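# Please work out how this folds:
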Amino acid sequence: MQKLSKRMKLNLWLVWLVLWPISLWFSYTYYYINISGEAWNIILFALLMGAVALFPMTVNQQNVFFVNGVSLVVFILFGLFVEIVLSSLTLLIVLARVGTGKKDIYRIPLNIILITIGSIGAATVYNLLGGTHMAQSLGAFQEWTAIFGYAITVFVLNQVLISILDLVVLKQKRKIFDDGMRWESVYSLLYIPIGLIIYIMYVEIGWIAIPLVGIPYTFISVIFLLLYSYYHVNDLLEKTGDIGHRLTKRLDTNAVYDVFVQEMKELLPIDHACIYQVTDEKHLKRIRYYQDNTAIPLEISKDVFSEEVLKTGDSLLFKSKKEWTKSYPKADTSLPIESVLAVPVLYDDAIVGIVTVFSAKPKTFETLHKRILDILNNYLGVAAENAQSYNKKKQLSERDGLTGLYNYRHFSNQLSQYAVKVDPNTTCSLLVLDLDHFKPINDQFGHEAGNDILQQLARIMEAFIGKDGLVARYGGEEFVVFMPETSLEQARDQADRLRMLIANTVFVMTNHILNDSGPLKIQVTVSIGVAAFPDHCDDLTTLVRFADSALYTGAKETGRNKIAVFQQLQPV
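As a prediction, the model looks like this:
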């Protein structure tokens, strides 16, 4: 959705200033009904409409309020002019009830324009179908037809105008049969008979019919609101449960947080969201930030809300800037936010993270949203910990415990997977590297000193190969490197550069067995065998055997500290 620009808001006010007076003049002039002596009755109807307007439903950011039954009676009894005026005043009550802030004040002219167009359109249909404005009992088929025509026109025009508004002005697509339309459809089936009851009783017994029927009618609005609240809560809980199941199925930590953000922004009315992890040092580390594409960018140098949740362990809920500025006078009041909701992420009774959401509108978050986010955070805590545990176990199964490189089993699996999808025209190479004279080093300085060398050698190889290949420990003092999309010439050049880099590196042994307690420095050399696909084989999985053969036949047996290419068998 795209928020309205200042120019668009100004245009709405200008259209309202022009259209509404013209509409009132038009309705008073061409739909005039003598209402002299009816002031008391009109006031009673206004009070009834105001009472009903105190219980609106907000469905998909649309306000649904059930005054159409009363406005129908007002239109029949007192004409279009009175109906437009009372409906507009009722709208002001609704907007005040839902907490329309200064930034959304443009909704007043916008909704009055929609109501006015709908009222004029419905009145036109009513008159075309032969409807009258005389206070008499209903009996003629023509009157019934006109009343139903009026009601249907109000409903259809309301849906059409809202759809046009969403598509043209707000730049958002709206489902034709969404929750708002379904609830209004159900209500439309009820308000016609209720409106007719009010009308008939008013004709028969006068003004006393207004409170007699109006009070139950108001209670019906309350019941509708409670029913919708029950339905809405159940719907949110069902969606929350579905999100939890999707989260717990993710075994990658990044995927867990990505799914959480994606689903949370669909479930809660948020403009911004920050997700934090709690580090071992009990600090907050922001790992995800979401901003609605219509929201003003939010620059938070210090999130005092999340810090407070980390400190106290309790959730925070603020419905307006006035509330949170009182609690945190040092907070940045220039932030374009009104409502704030911050909830801890718990796992095993410990705070492992915090989710803080913001909205630029006041009274956006209620206790219900806090409960929903609390449930979501419980799912997030379990899913994130499960993913981290899985990744740790996976890493342990894939990594060599001493060097931290991939183990040969993982290397072999990756090579097999690559072999399945490799293009026959693709060239790739493989190196097998062996540390020269490693056994004498172990014998003289101890195996832990040898481990020091293996670990340092692993870091050198990782840094040298980088993202150009996959490095793994083959076994003992042997290592293997797979380099996709690398020709034989490129691999041979890389191998020689790696050999010289290692030969010129000073290794430090801190865990030796000599009496001297200080670290010892030593230089070592390596021998490397090279094989390439498809130069030397038709099957990628045989590359290791060919490179290993080149290592021992072409490099080790001819003096070490050399590289050799398979079949060439001439040291380079």
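
# from here on, contacts and neighbour counts on C-alpha atoms
Will do.

# residue ranges for the helices of the stretch 51-200 of the chain, please.
For the stretch 51-200 of the chain, helices defined by DSSP state H, counting those that start in this stretch occupy the ranges 68-97, 107-128, 141-164, 179-205.

# which one of those is the most hemmed in?
Ranked by mean neighbour count, the helices of the stretch 51-200 of the chain are led by helix 68-97 with a mean of 22 (mean count of other Cα atoms under 10 Å).

# Any idea how far that one is from the middle of the chain?
Put simply, helix 68-97 sits 39 Å off its chain's centre (Cα atoms, centre = their mean, to the nearest Å).

# is it possible to export the helices of the stretch 51-200 of the chain to JSON lines including distance to Leu520?
Shown next, in JSON lines, are these (distance: least, Cα to Cα, whole Å):
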{"stretch": "helix 68-97", "distance to Leu520": "79"}
{"stretch": "helix 107-128", "distance to Leu520": "78"}
{"stretch": "helix 141-164", "distance to Leu520": "79"}
{"stretch": "helix 179-205", "distance to Leu520": "75"}
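
# Mind checking these for the one nearest to Leu236?
helix 179-205 (13.2 Å; Cα to Cα).

# which strands and helices sit next to that closest one?
Applying 3 or more Cα pairs under 8 Å, 6 or more residues apart in numbering; DSSP states H and E, one finds that helix 179-205 contacts strand 62-64, helix 68-97, helix 141-164, helix 209-249.

# quick revisit: of the helices of the stretch 51-200 of the chain, which is nearest Val432?
Ranking the helices of the stretch 51-200 of the chain by proximity to Val432 (Cα to Cα) places helix 179-205 first, at 64.7 Å.

# out of the helices of the stretch 51-200 of the chain, nearest to Ile33?
helix 68-97 (5.8 Å).

# name the helices or strands packed onto the closest one?
Using 3+ Cα pairs under 8 Å, 6+ apart: helix 68-97 touches helix 6-30, helix 39-53, helix 107-128, helix 179-205.

# out of those helices, nearest to Leu501?
Here helix 6-30 is closest among the helices and strands packed on helix 68-97 (Cα to Cα), at 64.0 Å.

# What is the distance between that closest one and the centre of its chain?
The chain centre lies 39 Å from the centre of helix 6-30; the measure is Cα atoms, centre = their mean.

# just stretch 419-433 next, same as before
For stretch 419-433 - counting by Cα atoms, centre = their mean - the centre lies 40 Å from the chain centre.

# Going by neighbour count, which residues of that stretch are buried?
Thr427, Cys428, Ser429, Leu430, Leu431, Val432, Leu433 (16 or more other Cα atoms under 10 Å).

# Filter these down to the ones in helices?
When helices are assigned by DSSP state H, not one member of those lies inside them.

# a markdown table please, covering those residues and showing distance to Glu263.
Converted to a markdown table, the buried residues of stretch 419-433 look like this (distance: Cα to Cα, whole Å):
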| residue | distance to Glu263 |
| --- | --- |
| Thr427 | 43 |
| Cys428 | 42 |
| Ser429 | 44 |
| Leu430 | 44 |
| Leu431 | 46 |
| Val432 | 47 |
| Leu433 | 48 |
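
# for comparison, sequence B:
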Amino acid sequence: MFTNENKIRSNAVVFLVVTIMLALLFDKVPTHQMDIYTFLGLLLVTIFAACYPLKYGQMERINIFWIMIPVLYLYGLPMMILYYQLAIFAFLLISRMKLGNFSHYPIYAMVFFVGPLLSYTIITIFGFEFGTMPFLQMLLVNCLFYAIFALFSGVVIMTLNKQVKGLNLVKYKESLFGEVLNSIFFVLLGTALYTNFLMYGKYAVVVALLVYIITVKIYRNYDATLQKSATLENVMEFQVNFNDYETQQQITKEFLQKVILVTGAKQVSIVYETEKHFIFNNAQLEKRFINRFQLNLFQKVFAENKMHYIKKRAYLQMEHLLETDLKTESLLVIPIGQFDQPAMLLLESDALFAFNKVQIEHCKLLVTAYKTALEHKSVIEKTIYKSERCALTNLYNYRYLTERIEEMEIQLVQHKMETISAIILDIDHFKRLNDTYGHENGNSILKEFAAHLQTLVDEQYVLARYGGEEFVILLPNTTSDDALKLAEHYRQVIETLSFQITVLGQQIIKEMEVHVTVSIGVASIPEHTSKLSDLITFADKALYVGAKQAGRNRVAIFK
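Next up is the predicted model:
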């Protein structure tokens, strides 16, 4: 990776080499006499065209060959190359807001030196001369010159940028067709400019420049229309398809990727404000923490709850605070709204003035769609949660248990799972507790008992309330011996627990502790059955025959 200092040195070396080569070319290839005013006028038009390039396919393209044609015919090849080199400087200077540095200079400098020289050499070898000739013949020569130049520059730039591998051929053919039409138009414009210049002088340049400006304007408007259409398609696609995402995390990941597509940001994150930190959740769903007292910028943004846009040198405020290799030039923060905690959308780019008004508006549309998607998903998740949970204990209910059993049966048939055990727990003498202390205290004991079970049972197992005071634990990939050990561990821990209840005596309310025990039944596949539908039934029989009838507060396995 080049440092900025290395880039400056390499650019200086390339500039020196190009200057020497250009001087040698002036010495070897004669140039024609020139009028200083014509020279400066054409140079100004060249620089203007370089600073106001074509824009289509979300890229800016320099096309000043239409000016180079009269320069080549009037002043010769060395002056043409000199114009190209000056145009490169002008383009890179104006595009620094997007490139950030002159790292592209060596490629452009060599391409716009070797390319015209190569084209000129090949054409002269075939016996063509660059001078006054019939219009159609001149047009043919110019087309050939530009074709060789464009082919050479295209191959060099694509090779250096490593864009040849994995090229989308359909899109490439469409782009190539557009490039051919574009090239023919500008070669025709340049040939007409030279012909008319000989007759009308500077007026021909003015007319050609107006034609160029109108053409660029049309291209830019068309490109802007395509970008708006593509952006709205992204927004609509996100709005339509958010129901396809199973979790809020998936919605967030898709939202951040859409923001990158719409804005071209190098990095996009959602920033959550907590009591002590700001949490960054980026497009890869990787979280990073930042000390809020070090980050005055985000304190201000969250306090004001409005969009904040730093158009250049944002890294001066963000340096050493964001854990990223990206040198942030532009930074945009957009409020998302209140969820579990305040949230903002953070966009970072290494380009100056990276985000325009249209991109920001489309980004806001995506934010609105994202909020709607999250709200809908939250409602759905809450509905599903309620349908799967017991209202009293907050454990999974019988319905959820049967669904998991069906899933596990499929896994058994597909041999993705070989062993499953089931544990059933029943609170001993629970009816007596209800009759003695009342149903309200009974419910209180059930809730607290369920909470203790949740802490005891590993998350990989399925814990559900089976009904009344019975609870089921499904243990995938667990043998009967391991299930027995776990069941005994549960029994011993529960035996030590105490439950707080409130008892109403003779006009006296008093708090007291009660203790409970459990009887447990265990059954396993394949030791006791090959069918999952029988597993819980066999565990239930072990519970009543082997544990309840044997005196309670014990563990029994199916026999």
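
# now the helices and strands packed on helix 179-205 of the first structure as a markdown table including distance to Asn11 of the first structure?
Below are these laid out as a markdown table (distance: least, Cα to Cα, whole Å):
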| stretch | distance to Asn11 of the first structure |
| --- | --- |
| strand 62-64 | 21 |
| helix 68-97 | 19 |
| helix 141-164 | 17 |
| helix 209-249 | 34 |
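
# burial count for the residue mapped onto Glu388 of the second structure from the first structure?
Under the alignment (TM-score structural alignment), Glu388 of the second structure maps onto Glu398 of the first structure. Glu398 of the first structure sits with 18 neighbouring residues when counted by other Cα atoms under 10 Å.

# wait, Glu398 of the first structure sits on His410?
Yes - Glu398 of the first structure lies in contact with His410 (Cα atoms under 8 Å); the separation is 5.4 Å.

# Need the residues touching each of the two.
With contacts defined as Cα atoms under 8 Å, 6 or more residues apart in numbering, no residue is adjacent to both Glu398 of the first structure and His410.

# where's the aligned partner of Gln250 of the second structure in the first structure relative to Ile275 of the first structure, distance?
Aligned by TM-score structural alignment, Gln250 of the second structure pairs with Ala255 of the first structure. Separation of Ala255 of the first structure from Ile275 of the first structure (Cα to Cα, to the nearest Å): 14 Å.

# more crowded one of the two?
Legend: neighbour count by other Cα under 10 Å for Ala255 of the first structure and Ile275, higher for Ile275 (23 against 15).

# what kind of secondary structure is that one in?
strand (DSSP: H, G, I helix; E, B strand; the rest coil).

# The second structure: which residue goes with that one?
Alignment note (TM-score structural alignment): Ile275 of the first structure maps to Ile270 of the second structure.

# Please name the residues that touch its match.
Counting by Cα under 8 Å, 6+ apart, Ile270 of the second structure has contacts Ile279, Phe280, Asn281, Asn282, Ala343, Met344, Leu345, Leu346.

# Now do the host helix or strand of the last one: distance to the chain's middle.
Remark: Leu346 of the second structure resides in strand 342-349, with elements defined by DSSP states H and E. On the basis of Cα atoms, centre = their mean, strand 342-349 of the second structure sits 13 Å off its chain's mean C-alpha point.

# Tell me which helix or strand comes right after that strand.
Counting by DSSP H and E, the next helix or strand C-terminal to strand 342-349 of the second structure is helix 357-388.

# so how far does that following helix sit from its counterpart in the first structure?
Compared with the first structure after the fit, helix 357-388 of the second structure shows a mean deviation of 0.8 Å (mean Cα distance after the TM-score superposition for the first structure).

# So which elements touch the following helix or strand past that helix?
Using DSSP H and E, the helix or strand that follows helix 357-388 of the second structure towards the C-terminus is helix 398-413. Contacts defined by 3+ Cα pairs under 8 Å, 6+ apart place helix 398-413 of the second structure against strand 462-467, helix 532-541.

# can you put the ones you listed in TSV and add mean neighbour count?
Putting these into TSV (neighbours: other Cα atoms under 10 Å) gives the following:
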stretch	mean neighbour count
strand 462-467	21
helix 532-541	21
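
# Make a markdown table out of those and add distance to Ile64 of the second structure.
As requested, these are arranged in a markdown table below (distance: least, Cα to Cα, whole Å):
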| stretch | distance to Ile64 of the second structure |
| --- | --- |
| strand 462-467 | 70 |
| helix 532-541 | 76 |
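
# So what's the residue count around the equivalent of Gln490 of the first structure over in the second structure?
Under the alignment (TM-score structural alignment), Gln490 of the first structure maps onto Asp482 of the second structure. Close neighbours of Asp482 of the second structure, defined as other Cα under 10 Å, add up to 13.

# With the one 3 residues further on instead?
Using other Cα under 10 Å, Lys485 of the second structure has 12 neighbouring residues.

# what's the helix or strand that it is a member of in contact with?
Lys485 of the second structure is part of helix 480-496 when elements are defined by DSSP H and E. Counting by Cα under 8 Å, 6+ apart, helix 480-496 of the second structure makes contact with 421-423, 456, 475, 515-520, 522-524, 527, 553-555, 557, all of which sit outside it.

# Now intersect those with the strands, please.
Among the contacts of helix 480-496 of the second structure, DSSP state E puts Ser421, Ala422, Ile423, Leu475, Val518, Ser519, Ile520, Val522, Ala523, Ser524, Val555, Ile557 in strands.

# which of the residues you listed lies closest to His452 of the second structure?
Val518 (13.1 Å).

# Distance check, the closest one against Ala422 of the second structure.
Val518 of the second structure is 16 Å from Ala422 of the second structure, by Cα to Cα.

# Also Gln359 of the second structure?
56 Å.

# repeat for Thr191 of the second structure
Distance from Thr191 of the second structure to Ala422 of the second structure, by Cα to Cα: 87 Å.

# need the contact list for Val367 of the second structure.
Ile336.

# That one pairs with which position in the first structure?
By TM-score structural alignment, Val367 of the second structure lines up with Asn377.

# Distance of its match relative to Tyr290 of the first structure?
Plainly put, Asn377 of the first structure is 16 Å away from Tyr290 of the first structure if you go by Cα to Cα.

# what's the answer for Val382 of the first structure, then?
Distance of Val382 of the first structure to Tyr290 of the first structure, given as Cα to Cα: 21 Å.

# and what of Thr558 of the first structure?
Taking Cα to Cα, one finds Thr558 of the first structure at 61 Å from Tyr290 of the first structure.
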